[in-house]
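# Sequence first, then the predicted structure:
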Amino acid sequence: MDIGATFLTTRWMARLPIAIFRAGFGFIFGGRLLLLEHRGRTSGESRFVVIEAADREAPDRVVVASGFGTRAQWYRNLEAEPRCGVSIGWRRRVPARAELLGTEESRRLLERYGERRPATWAVLERSIQDATGEAHPEIPMVRLHLE
């Protein structure tokens, strides 16, 4: 398993950036990463995950990818309740609404990401494959509409 897959599948490593965002230092990621606050679909409690901003379509629209597919807890929570909060760059806890994108649009956006960041995509794709055990994992995309 490569270092990226280890990071993705080791809980404390994956959660470390959450503490950085919650302490008010999310700006150090330069808008490349965001903190997504969402509601647990059964508990109703606030949940947090840090995800890469795959695309900044506009100041109020950010696209993220679910590397663990539709089984990722944050993805399933947004499916149940699309209202969420986003911290990105200097903006903190901005109310947002999640739009789960279809297979074709997700594939198109992921291809565009790969064209813009080929080296990053090559490493990320390999890490996702190692972490999921799937040769061609489905990677759904989510558009976050910030208010």
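Noted; the coordinates are in hand. These numbers were taken from a predicted model, which means no experiment stands behind them. Residues are numbered from 1 along each chain as shown.

# only C-alpha atoms for contact and neighbour calcs from this point on.
OK.

# and the longest strand along the chain, which residues are buried?
Using DSSP state E to define each element, the chain has its longest strand at strand 46-58. For strand 46-58, the neighbour count (16 or more other CA atoms under 10 Å) marks 47, 48, 49, 50, 51, 52, 53, 54, 55 as buried.

# Tell me which stretches of the chain form strands.
Under DSSP E, the chain gives strands at 33-39, 46-58, 61-65, 83-88, 91-100, 141-146.

# export the ones you listed to TSV and tack on distance to residue 130?
Formatted as TSV, these follow (distance: least, CA to CA, whole Å):
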stretch	distance to residue 130
strand 33-39	22
strand 46-58	18
strand 61-65	17
strand 83-88	28
strand 91-100	25
strand 141-146	20
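
# let's bring in a second one:
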Amino acid sequence: MAPAAPHRPGPKRPQPPRGMKRRLARLPIALFRAGLGPLFGSRFLRLIHIGRTSGQSREVVLEVVAHDPADGSWTVASGFGPKADWYRNLRHTPQATVQFGRQYHAVTAQFPTPEEGGRIMAEYARRHPRAARALCRFMGFPVDGSGAGFGAAGEQIPFVRLETAPERSRAV
């Protein structure tokens, strides 16, 4: 079992959606399953992972914060904090599969330090300022729009780097 997340306490996290909002939030999973992953471009991926208590396969579609095609890695953030089920599942079993477009990749989850998270968020804010402001607002972080403000928020956001195992990746 992986050690506990080293993230500092932050503002009260938003709660995951329930009912109809949850159904709508999970709609992208069906689109990925139907082979329509390319509709999402390079901004989203489907993460297929193992539930920590059930041992069953679980799925979630996540926004890609950073993608490095050279080393085959994706970085995602847990918008619902370190208690999000997918995040806790990866801490328990870091091996998973990513669907990016129509490609499937075997990955292993790595957990950046809070300082690395600050750099990741500052870089994301530079590339996608409106999305970064919206993410911070959603998570309850006050940001002034400066790189320092995004960096401070990023130190409290749990990020996950999904690194490929090249010999196990496949196309569909």
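Yep, it's here. A quick note: this is a predicted structure, and the numbers were derived from the prediction, not measured.

# residues in contact with the most centrally placed residue in the second structure?
Against the mean C-alpha coordinate of the second structure, by CA atoms, centre = their mean, the closest residue is residue 76 at 2.7 Å. Residue 76 of the second structure makes contact with 62, 63, 64, 65, 66, 159, 160, 161, 162, according to CA atoms under 8 Å, 6 or more residues apart in numbering.

# What residue in the first structure is paired with the second one?
Taking TM-score structural alignment for the superposition, residue 63 of the second structure sits opposite residue 52 in the first structure.

# Return the residues in contact with its match.
Counted by CA under 8 Å, 6+ apart, residue 52 of the first structure has contacts 32, 33, 34, 64, 65.

# Now do the contacts for the second one.
With contacts defined as CA under 8 Å, 6+ apart, the neighbours of residue 33 of the first structure are 50, 51, 52, 53, 88.

# Check the first one too.
By CA under 8 Å, 6+ apart, residue 32 of the first structure lies in contact with 52, 53, 54, 88, 89.

# The top helix by length along the second structure packs against which elements?
Ranked by number of residues, the top helix in the second structure under DSSP state H is helix 114-127. Packing contacts for helix 114-127 of the second structure, counted by 3 or more CA pairs under 8 Å, 6 or more residues apart in numbering; DSSP states H and E, involve strand 57-68, helix 129-139, helix 147-154.

# one step back: translate the residue nearest to the centre of the second structure into the numbering of the first structure.
Per TM-score structural alignment, residue 76 of the second structure is aligned with residue 64.

# Can you tell me how far that match is from residue 23 of the first structure?
For residue 64 of the first structure, the distance to residue 23 of the first structure equals 22 Å [CA to CA, to the nearest Å].

# and if you look at residue 54 of the first structure?
23 Å.

# can you pull the contacts of the nearest residue to residue 72 of the second structure once chain neighbours are set aside?
In space, residue 72 of the second structure comes closest to residue 164 once its chain neighbours are excluded; the distance is 5.5 Å by CA to CA, 6 or more residues apart in numbering. Going by CA under 8 Å, 6+ apart, residue 164 of the second structure touches 71, 72, 73, 105, 106, 107, 108.

# give me that answer again for 7 Å
Counting by CA atoms under 7 Å, 6 or more residues apart in numbering, residue 164 of the second structure makes contact with 72, 73, 105, 106, 107, 108.

# So which of the residues you listed wins on neighbours?
Neighbour counts for the contacts of residue 164 of the second structure were taken using other CA atoms under 10 Å; the highest belongs to residue 107, with 25 neighbours.
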